[in-house]
Every structure is written in structure tokens, then in C-alpha cells.
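Peer 1: Below is the structure, and that's it, no one-letter string:
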């Protein structure tokens, strides 16, 4: 079930992207499965079509799906388990940063807090500026090369998402 919580600090497109990515990683959505059309999913969730289109675009850039005009958006094979793991870690990092921001914190404060947590949990891990630089380093999406989702229930919670 795809859900959007408009009270969440994560933007709706990111919530959609993360949920589809997880469904693909877990094998719930098999290779070749067609995702719902952008306009249909947007209407079902009460969102603008551009919001869903952005989520699909990011899924395509990350190698989860391929989209063809008139042919729909379909799930691609996921050959790299490490890619899925890295994506999951990135999703959690984004959620953490969104929560820190919602609380009024800065990205720098988030990095310092995470670095301190790593040091507390794993004393042998690198610390100081090097650790903060590694933590702050951007990740590069990796690319890799019916519709069971069309009947998937969707919901939008927390009020009007428009």
C-alpha cells in the first residue's frame, strides 16, 4: 500500500519513491511489474501529477524502474544487493536529516550528532573531521538494468496534500 503522510517532514514525492524502492528491494514488486500511471496514482493520493512524476523519475535514475511514454513504468532487475542496501541506508539518512531539520537543527548539527553516535556505539570507528567528511560525502545513484501495483491500495494521511 502506498501512503503519503502530509504531516511528515519528508516531501510526498520522497515518501512515494521510498515506498516503491522498498517494495522493489523486498521483491514484492517483481521485475516487469507495471507501476500505476502517474495521473492515476496522483489522483488516488490527492497529489499533483508532477509530484508522482518526480518520484518515478528518481526511481528511474536510481535504476529501479524504466519508463516509456505510452508503455508505462516497469520494474527493472536489481542485480546488486549492495545497491539496495546503500539505497536503504540513504533513505534512513534522509529521514534522519528531515527530522533534525523539522526540529530546527542544521545539516551540520545532524552530522556532528551522527558522528558522536557512531563514536559512542563503535569506539574503534574513525572520528573527527575525517569521519564527518565521510558521513557528509554524497552518494552516487547506481543504475542497473501485469501491473500488480495497479490494484494496490493507496492513501494520503494528515490532511490535504496539494
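Peer 2: Great, that's in hand. These figures come from a predicted structure and were not determined experimentally.
Peer 1: from here on, contacts and neighbour counts on C-alpha atoms
Peer 2: Fine.
Peer 1: Tell me where the protein has strands.
Peer 2: Ranges of strands within the chain are 2-5, 65-68, 72-75, 154-157, based on DSSP state E.
Peer 1: Out of those, which is the most enclosed?
Peer 2: Highest mean neighbour count of the strands of the chain: strand 72-75, a mean of 21 (counted as mean count of other CA atoms under 10 Å).
Peer 1: before we move on, the earlier item: minimum distance to residue 96: which of the strands of the chain has it?
Peer 2: Closest to residue 96 of these, according to CA to CA: strand 2-5, at 16.2 Å.
Peer 1: before we move on, back to that, is it possible to get JSON lines of the strands of the chain that adds distance to residue 43?
Peer 2: Conversion of the strands of the chain to JSON lines gives the following (distance: least, CA to CA, whole Å):
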{"stretch": "strand 2-5", "distance to residue 43": "12"}
{"stretch": "strand 65-68", "distance to residue 43": "19"}
{"stretch": "strand 72-75", "distance to residue 43": "17"}
{"stretch": "strand 154-157", "distance to residue 43": "10"}
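Peer 1: before we go on, here's another structure to hold up against the first:
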């Protein structure tokens, strides 16, 4: 079990891990309709996007999120997948490039920006340089949360780590 799962449990969350690569759409639908949060964990962003798309669950997740019945967010690769593109994965020197048969660099598009988790100084310079060309890049530094509301985007320092969220 990952550190993030243990953290959620300390906050009193009841977790139902769901491996999209190895479950049917029907199985996922039963689980997702009982949940209030979908949390996509880190790893390889190309594989995560591929597994979600191959499972056939993306339209289901989109519909549930759009209806406002559930929150969907992720950390690291999970946050990247929620964005419109995974192309910043090339910053990792091909480590996370799509393998033969896997999805392209297309994200799920739940948010209109391209999330760049754990940006290095060099990556931040590239992000800054690309802004005039209307690249919607959003650096997500360690310890930050990127919240998306109906009309608002914000990066908020995460100061509550290890504490229980307020009710």
C-alpha cells in the first residue's frame, strides 16, 4: 500500500482500489457509483492513460465527474493524465514515452491545461518560454494542489499534510 493510501486512511477514508487495467467496465461502474472521489495515483503517465482508455471507463468517469457526483484528482502521473496532454513526459528522457500499442500523448482532458508535475528548474524555464505561444502548461510543484472549479484554477501550497482536512 502506498504512502498516499495510508494518508487517506488516517483521514478516515474508506478506500476501494480499482485497477483499471484488469477490470471490466461493468465492475468499474459498480465501484465508481459508490464513490465520492476518484484518486489517480502516480507511476507511468502513458501507461495510466492507456489503461484507463483501454478499460472503456473514460466516458463513464467523464459523465460522473461532469454530473458533479464525484471529484477526480491525481498525484504525479495521475495529475498529468487528468490534463489534456502527456507531452511533458518527454522531459523524462523518454522514460515515460508511450510504448508500442499504448496510447499517444493525449491526456483524458478533464482539465484544459497540461499538468507538469515535479517540474525541474529547466522545465520551469521551458514552461515560461512557451507561455507566449498559448501553451496551457501548469507546473505542479511538490507540495502543491491544483484545484479546478467551474471557473477557477489555483495552485495552493499543501500545508495540511498529515492533518485531518476540515469538515
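Peer 2: In hand now; what should we look at? Computed from a predicted model, the values in this text were never measured in an experiment.
Peer 1: Can you give me the TM-score here?
Peer 2: TM-score for the superposed chains, counting by TM-score structural alignment, normalised by the length of structure 1: 0.25, backed by 70 aligned residues with a CA RMSD of 5.3 Å.
Peer 1: Using the three-state scheme, assign residue 48 of structure 2.
Peer 2: With DSSP: H, G, I helix; E, B strand; the rest coil as the basis, residue 48 of structure 2 sits in helix.
Peer 1: longest helix of structure 1?
Peer 2: helix 81-102 (DSSP state H).
Peer 1: which strands and helices sit next to that one?
Peer 2: Helices and strands touching helix 81-102 of structure 1, by 3 or more CA pairs under 8 Å, 6 or more residues apart in numbering; DSSP states H and E, are helix 12-25, helix 107-121.
Peer 1: Now tabulate the ones you listed in a markdown table and tack on mean neighbour count and distance to residue 82 of structure 1.
Peer 2: Below are those laid out as a markdown table (neighbours: other CA atoms under 10 Å; distance: least, CA to CA, whole Å):
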| stretch | mean neighbour count | distance to residue 82 of structure 1 |
| --- | --- | --- |
| helix 12-25 | 20 | 11 |
| helix 107-121 | 15 | 21 |
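Peer 1: Quick one: closest of the ones you listed to residue 41 of structure 1.
Peer 2: helix 12-25 (10.0 Å).
Peer 1: Next, the angle from the closest one to helix 81-102.
Peer 2: Here the directions of helix 12-25 of structure 1 and helix 81-102 differ by 150 degrees (axes from the mean of the first three to the mean of the last three CA atoms, to 10 degrees).
Peer 1: Helix 12-25 of structure 1 packs against which elements?
Peer 2: Packing partners of helix 12-25 of structure 1 (3+ CA pairs under 8 Å, 6+ apart): strand 2-5, helix 49-61, helix 81-102.
Peer 1: Dump those into a markdown table; add distance to residue 154 of structure 1 as well.
Peer 2: Putting those into a markdown table (distance: least, CA to CA, whole Å) gives the following:
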| stretch | distance to residue 154 of structure 1 |
| --- | --- |
| strand 2-5 | 5 |
| helix 49-61 | 13 |
| helix 81-102 | 20 |
